[in-house]
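Colleague: From the sequence below, what's the structure:
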Amino acid sequence: MSIFEGAGVAIVTPFQADGSVNYDKLDELIDFHCNGGTDAIIICGTTGESSTLTEEEHMDCIKFTVERTKGRIPVIAGTGSNCTRTAIDLSKEAVEDGVDGLLLVTPYYNKTTQNGLIAHYKAVAAEAKAPIILYSVASRTGVNIEPATVATLVKEVDNIVGVKEASGNISQISKIMQLTDGNIDLYSGNDDQIVPILSVGGKGVISVLSNVAPQEAHDIVAKFQAGDVKGSRDLQLKALPLVEQLFCEVNPIPVKKALNLMGMEVGGLRMPLSELSAEHTESLKKAMVDFGIKLT
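Modeller: Sure thing, here's the model as predicted:
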């Protein structure tokens, strides 16, 4: 059984004016998603600015999200690190806090080999007894998980069950499904490729779009799974201009601006991320209005 099917939100981490985590606002966002069609919450991922959270903040956000979600939808914790021991410790603590699964990005900066990736993921999976989703996003980490590596891990490790594929390479993604005989939970890591990934057997998306349009992101997947491929495709194509603007600067700069434009008041960004430029803000506003999102 999959951890989830549908659209899981890669949720932002809201901040106070002084830069501290705004837990009251995080509570509001959790309710917004639990009541708004979102199928799972992915906390402390890239969109949640995990790289600039302290370890204490990181674990506090995970525990808080589990407690406030109250089992309404699954919670998946981003606990990856370029240090295997750190990834193990974060993952074990998240499991103790009650998460439904773990999202483990490839080690970044030190750029390990494929054999190193296998050893890394096996080490984490041996100590963190929860379903694990691999996260392949070479554009940010410098390391691609090759299809054969994914297949080896899924076949040899019981609790490695899925992959979030953000390579953008549909041929690579199709190869993963072929090498695993489809016995893997495949999630799109790119909001502009939800339908193509569903077409090769994907279970859904781990989505930035869901932050601002949770019901629509859910519906893209739900319509496809219900056999309404045209309806799913039409929604995917309608969302493309907004998705493009949500990535007009590095994620999560635009999506935080979008939420603030909606009156969600999620605060700013932690350095070295900077505020969205004025030019891109106007383009984002237009895309949001065209998609039907109300601005304050």
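Colleague: switch to C-alpha atoms for all contacts and neighbour counts from now on
Modeller: OK.
Colleague: Surely Gly19 is in contact with Arg270?
Modeller: Yes - between Gly19 and Arg270 there is a contact under CA atoms under 8 Å: 7.1 Å.
Colleague: Those two: who's more crowded?
Modeller: Arg270 (16 against 13; other CA atoms under 10 Å).
Colleague: list the contacts for the more buried one?
Modeller: Residues near Arg270 by CA atoms under 8 Å, 6 or more residues apart in numbering: Gly19, Glu49, Thr52.
Colleague: Find the nearest non-adjacent residue to the second one, please.
Modeller: Okay, so that is Glu49. Leaving out its chain neighbours, the residue that sits closest to Glu49 by CA to CA, 6 or more residues apart in numbering is Thr13, at 6.7 Å.
Colleague: run this one through as well so I can compare:
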Amino acid sequence: MFSGSIPALVTPFRGRAFDEAAYRDLVEWQIAEGSSALVPCGTTGESATLSFEEHFAVVRVCVDQAKGRVPVIAGCGSNDTAVAIRNTEEAKAAGADAGLLVPPYYNRPNQEGIYRHFEAIADACDLPLVLYNVPARTVTDIQPETVARIVADIPSVVGIKDATGDLARVSRHRESCGTDFCQLSGNDDLGLAFMAMGGRGCISVSANVAPRLCADFYAAALAGDYARALELQDKLFPLHAALFTDASPGPVKYALNRVRPDFPADLRLPMTPPSEASRKVVDAALAHAGLI
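Modeller: I've put the predicted structure just below:
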């Protein structure tokens, strides 16, 4: 259902207000540069700082601007199952093609609780769901056995964004969930290995800044041209690292403003601009990739 380079879109602000015009321009640029789907209101989109009304206004703008040219996978996660259900229903009403859902964070349910969380969401809404496993942020890990159980029992779960950094899980998920189960990397820097092991693409931070290079990289990997993919990996790798030299999405917004000077770099607290050291690393990586 999903493949290739899929940017987890940043959300532009001017002051504290959502800049709709800048967002529409970003969506248009991403599609023109070859991004194969879009993720509004993920972690990189500062979803934690958006009100419910703002969150789904952003999703609606993304859907409206995409106009069906690429799928839209809306961030819907919450550590409250009832809120996650409401978010998923609202994403469907906004016209999203799928919902992206982390397991409950902070309250840290066991594996049964994680399973029942996704079961309840799927029972309440038939929107296709993509699991998002990112233990470094949620402190909750969807274990491979639980992923297999979810996929076996819940047909609307169509894929996973795997940001565990555990590459062996790609093979474990292929073994337990089938080779058609859509596995998307959540780590740009591991994209080459992830694809070689059977991945289908990446929900990417770097694609915000380098959409064409990222699209070309995943197109090469999907075509089995790993020599070309390795060339692009070498070109992109410093950028993948640089965008996490300070708290994300500070470096990403800084980088995007360097590539597209009209794009605002404003952040919402508690996020703050990247340090001078981070900015220098980002500048060097952008130059290495030929983006500035």
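Colleague: how close does the counterpart of the residue nearest to Glu49 of structure 1 in structure 2 sit to Ala148 of structure 2?
Modeller: Matched to structure 2 by TM-score structural alignment, Thr13 of structure 1 sits across from Thr11. According to CA to CA, to the nearest Å, Thr11 of structure 2 and Ala148 of structure 2 sit 33 Å apart.
Colleague: These two: who's more crowded?
Modeller: More crowded of Thr11 of structure 2 and Ala148, by other CA under 10 Å: Thr11, with 27 against 19.
Colleague: In a strand, the more buried one, correct?
Modeller: No - secondary structure assignment (DSSP: H, G, I helix; E, B strand; the rest coil) places Thr11 of structure 2 in coil, not in a strand.
Colleague: Spit out the contact partners of it.
Modeller: Phe18, Tyr23, Pro40, Cys41, Thr44, Gly45, Glu46.
Colleague: Surely the fifth one touches Ala247?
Modeller: Right, the one you point to is Thr44 of structure 2. No - Thr44 of structure 2 lies out of contact with Ala247 (CA under 8 Å); the separation is 10.3 Å.
Colleague: What's the local residue count around whichever residue in structure 1 pairs up with Asp97 of structure 2?
Modeller: Using TM-score structural alignment, the equivalent of Asp97 of structure 2 in structure 1 is Asp100. Residues near Asp100 of structure 1, counting by other CA under 10 Å, number 21.
Colleague: Neighbour count for Thr44 and Ala247 of structure 2, which is higher?
Modeller: With neighbours defined as other CA under 10 Å, Thr44 of structure 2 and Ala247 compare such that Thr44 has more, 22 against 15.
Colleague: so where does that one fall, helix or strand?
Modeller: Counting by DSSP states H and E, there is no helix or strand that carries Thr44 of structure 2.
Colleague: Then Ile150 of structure 2?
Modeller: Per DSSP H and E: helix 144-153 holds Ile150 of structure 2.
Colleague: contacting residues around the counterpart of Ile197 of structure 1 in structure 2?
Modeller: Aligned counterpart of Ile197 of structure 1 in structure 2: Phe194 (TM-score structural alignment). Contacts for Phe194 of structure 2 were tallied using CA under 8 Å, 6+ apart; they are Leu167, Val170, Ser185.
Colleague: With Ala247 of structure 2 instead?
Modeller: Ala247 of structure 2 touches Met271, Thr272, Pro274, counting by CA under 8 Å, 6+ apart.
Colleague: Weed out the non-buried ones from the residues you listed.
Modeller: Pro274 (16 or more other CA atoms under 10 Å).
Colleague: With respect to Val70 of structure 2, which of the contacts of Ala247 of structure 2 is nearest?
Modeller: Met271 (29.7 Å; CA to CA).
Colleague: thinking the closest one is in contact with Asp246, fair?
Modeller: No - applying CA under 8 Å, one finds Met271 of structure 2 not in contact with Asp246, separated by 10.1 Å.
Colleague: coming back round to it: compared with structure 1, how much does the helix holding Ile150 of structure 2 deviate?
Modeller: Compared with structure 1 after the fit, helix 144-153 of structure 2 shows a mean deviation of 0.6 Å (mean CA distance after the TM-score superposition for structure 1).
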